[in-house]
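Asker: Sequence first, predicted coordinates after that:
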Amino acid sequence: MFQKLNSMLHHKDFRTFWLSHTATQFGTQVALLGLPLVASLTLAASPLQMGILGALEYAPFLLIGLFAGVWADRARRRPLLIVSNMGRALLLALIPLIAFLGILRMEWIYAIAFLTGVCTVFFDIAYQSYLPTLVSREQLVGTNSLLESSRSAAQMAGPGLSGVLIQMLSAPVTMLVTSLSFFLSALSLCFIKTEEPTPSRPDRARSLWQDIREGLQLSFSEPLLFGVIRCSAIFNFSWNMMFSVYVLYAISELHISSGWLGFVYGGMGVGFFLGAVLVHKAIQTFGMGPVVVGSAAIASCGGPFAPLALGTGSAAVFLLMMGQFFFGLGMSMWSISTLSLRQTIVPAHLQGRVNATVRFAAWGAYPLGSLAGGVIGDHFGMQIALFAGAAGLMIAVLTLLFTPFLKSKEKTMKELHRG
């Protein structure tokens, strides 16, 4: 295992890509807590406004996700990565500027969240489709695990750093840290020298809708891909139903400070790191299918902790942190295994469109979940919204029982590719 890791780190262009990814993840994690705290602490947002904020951040996956997939298949992917991160850097740098001018309002936060989401759509789809051009098929699980380890490190340190910076500097100023990390990520990508293959051109002109339909057809006709899409959509809807009120609930109901809330999110990072370490061995031992089902089940166990975290003080912080840990552990193993699965069984010329379809369905569920959580929290209370989301996580796992995953025991990418 360590020899494989060493060989991947000696791959200069992958190492550059990994460092860029790490900078992106640290920026994302600071923003993940920072934007809701700007809304709740600086602008005193209501549960409904928090739900709208979450919905706007992920709405681009519904609105342009499929079109971005076609673009990622028709164009070179590295320039998309660079432009997307430069866009996020500039947009998030506007927050402290607007705050300094004294005109910061929820409307500005809504607009920045939406436009940042547009950049995220293009980055995520291009990044997942770009990796197979840098490494071999047999290196996908290892490299995805390494990338996931970076995300876990960011999730351990990022929210805590965000909470401390917010207490020291204010929430708007903390967004400068996020902006800088996205800028450094975009800059480092300019140094990759591996020649990206020229995108294949169809024999005859095809419309945008024909290309989209081809990606949709494969995604929904392949049982394993459809199982991932269905479970992810329900899971993400339910998770964002919780997350839309999570920060506000922790601050207003449990009276947890932004600093301690950063440590709560650090529990997710610990789970992500452990999942990234364990997933390769788990696939070799149990097979891809059981790992996919098991990882979803582990992640769903994190749901009930938040609504059950009654009272205040260290007990509430511990329960919230445990919920984040289980979610991070399961989602890390889920992300690595399902992404490696897609990168293995999907033809290269369809990678962008299939990844876009998965993002469209899975991440497109985020804004709907945010709105549902905001409405439920506003009318029935935030704890009810948290319980409803936790129940939805369990339902998502049950859908996997109606897929071939439990019978899919392939333990290497070569076996999956031949299948």
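Answerer: In hand now; what should we look at?

Asker: going forward, measure contacts and count neighbours with C-alpha atoms only.
Answerer: OK.

Asker: distance between the ends of stretch 128-139?
Answerer: 14 Å (Cα to Cα, to the nearest Å).

Asker: Please state the offset of it from the chain centre?
Answerer: Distance of stretch 128-139 from its chain centroid, counting by Cα atoms, centre = their mean, to the nearest Å, is 19 Å.

Asker: Equivalent analysis for stretch 166-180, please.
Answerer: Distance of stretch 166-180 from the chain centroid (Cα atoms, centre = their mean) equals 21 Å.

Asker: buried sites along it?
Answerer: Neighbour counts over stretch 166-180 (16 or more other Cα atoms under 10 Å) mark 166, 170-180 as buried.

Asker: Likewise for stretch 50-70?
Answerer: Buried residues in stretch 50-70, defined by neighbour count with 16+ other Cα under 10 Å: 50-62, 64-70.

Asker: Just the ones in helices from those, please.
Answerer: Of these, the ones assigned to helices by DSSP state H are 50-62, 65-70.

Asker: Use this one as the comparison:
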Amino acid sequence: MSVSLRAPRTPAWASRPFLYLLASESTSLAGSAVSTIALAAVAVLELHATTTEVALIAFVGQLPSSFALWAGVLSDRYDKRRQLLGSDLAAAGALLTVPVAAVADLLTIGQLYVVLFLLGSAKVVHDAAAISLLPSVVAPERLQNANSRLGAASSVADSAGSNAGAALVGAVGPAVAILADVASFVVSAVLVSRMRPAQPLVPSDAEQRGLGQGIVEGVRYVLGQPTIRTVIAALSVLSFGLAIMNTYWAFYLLTTIGISPTSLGMIVGVGGVGSLAGALLAPRIAARIGIGPTIIAGFATSPIAQLPLLFAGPGPGWQIALAAALAGQLFWATAAGTSQRSLRQTLCDPRFQGRMQAASTTVTAGGRPLAAATAGALALVLDVPTVLALGALLQIVPVLLLLTSPVRALRTMPAPAVLPHAREGAS
């Protein structure tokens, strides 16, 4: 038995809870893009952070991702909607302290560390709940369509938020600009409060077991699922290789290649268009060539797309090549991303959805600080182009993992491992 990948007669839009989830995610993501720019400007322009302090800010913000498994247990055991509400309000409260402290002339770099750690923790809780909630919001045949729409909305929201953030920082200053993100989290919380999804029942004794036992159960479950564990392993290696390259990607283009900041922004903008197209077309691609080939193509495109970077030189011709390569990479990465997420959600027992997603977050996002440190260590003995090449070569490993796994043979979406108990709120 399998789930058809062709566009369902009733699209994801028909689910009112999904519409609230889509609006909530888009709103908070756009706001977060504003605060990403504004918080960096606060640190550098108002607090005059040193290079070490800037690095520590980045580290503290990523640190909660290394402990995402606990959020997965919470997501599987307790009401996901309340966790979305709580994480939105906690993030809004943490951010609000920045403009308040700035107005009172009490803002310090130490406060920024605390705020970023709280934001990172709220994001971990939010993501575990939101992604694992989706299979309870839409029917299995709509899951690919729903992930596609979420991916497209995220691309637009992130781009719009970044542009708005730059404009707001220039118009009202970085500290005041953060209020836009505070408002976005409040709006997101209001939208979540109106959502009434059907959720699978949790065993009555689950809440009585310890957090550690819940984590162990989740890890054992993921390791016992060949397709899920292979996809997560491939994601973790790909993320590590990309993180090595991203450590010096902009630095290399701005210095060695001599690309201007404006040109770099245009390259990134073209890449964003590719990401949006990949999100929108993912269901059609998967329906035409199969879910497995779509995922493998996305992973295989990544190392190939790095070739223009490794051979690039000065001049507009190379800038066009770099933009085209990035657009192609992000097109297939997003198409594969929505497909592999839908596959994992479909195969995963509803009782382990949160822990499965948290396991993926732990080994992907949690490994990025280590990848950045690895890149820095390699740069001490090798030149930057060689470090970039090693990061690109590492991205071949995930392709080999997928080619030797059950993913290669998948053409249609398999039937859900366990169907949720009810779907009253999904129509």
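Answerer: Good, I have the coordinates. No experiment lies behind these values; they were computed from the predicted model shown.

Asker: wait, which of the buried residues of stretch 166-180 of the first structure is closest to S335 of the first structure?
Answerer: Of all these, S335 of the first structure sits closest to T178, with 23.3 Å by Cα to Cα.

Asker: counterpart of the closest one in the second structure?
Answerer: Matched by TM-score structural alignment, T178 of the first structure corresponds to D181 in the second structure.

Asker: Next: M86 of the first structure.
Answerer: Using TM-score structural alignment, M86 of the first structure lines up with L89 in the second structure.

Asker: In contact with its match, which residues are there?
Answerer: By Cα atoms under 8 Å, 6 or more residues apart in numbering, the contact list for L89 of the second structure reads 185-186, 189.

Asker: Following the chain past the helix or strand where L242 of the second structure lies, name the next helix or strand.
Answerer: Using DSSP states H and E, L242 of the second structure sits in helix 226-255. Counting by DSSP H and E, the next helix or strand C-terminal to helix 226-255 of the second structure is helix 261-289.

Asker: which helices and strands does that next one pack with?
Answerer: helix 143-172, helix 226-255, helix 291-305, helix 316-347 (3 or more Cα pairs under 8 Å, 6 or more residues apart in numbering; DSSP states H and E).

Asker: Now the equivalent of F235 of the first structure over in the second structure: closest residue in space, sequence neighbours ignored.
Answerer: Using TM-score structural alignment, the partner of F235 of the first structure in the second structure is L238. Excluding the flanking residues, the one nearest L238 of the second structure by Cα to Cα, 6 or more residues apart in numbering is Q395, at 5.2 Å.

Asker: G367 of the second structure too?
Answerer: F240 (6.4 Å).

Asker: Quick check: that neighbour touching A371?
Answerer: Yes: in this structure, F240 of the second structure is within contact of A371 by Cα atoms under 8 Å, at 5.6 Å.

Asker: and G265 of the second structure, what is it in contact with?
Answerer: So G265 of the second structure contacts nothing (Cα under 8 Å, 6+ apart).

Asker: So it versus L322 of the second structure, what's the distance?
Answerer: Distance from G265 of the second structure to L322 of the second structure, counting by Cα to Cα: 12 Å.

Asker: Show me what the helix holding L242 of the second structure is packed up against.
Answerer: In terms of contacts (3+ Cα pairs under 8 Å, 6+ apart), helix 226-255 of the second structure is packed against helix 211-223, helix 261-289, helix 316-347, helix 353-364, helix 368-381, helix 384-394, helix 396-403.

Asker: The helix or strand where D181 of the second structure lies versus helix 143-172: what angle between them?
Answerer: Under the criterion of DSSP H and E, D181 of the second structure resides in helix 174-193. For helix 174-193 of the second structure against helix 143-172, the angle by axes from the mean of the first three to the mean of the last three Cα atoms, to 10 degrees is 150 degrees.
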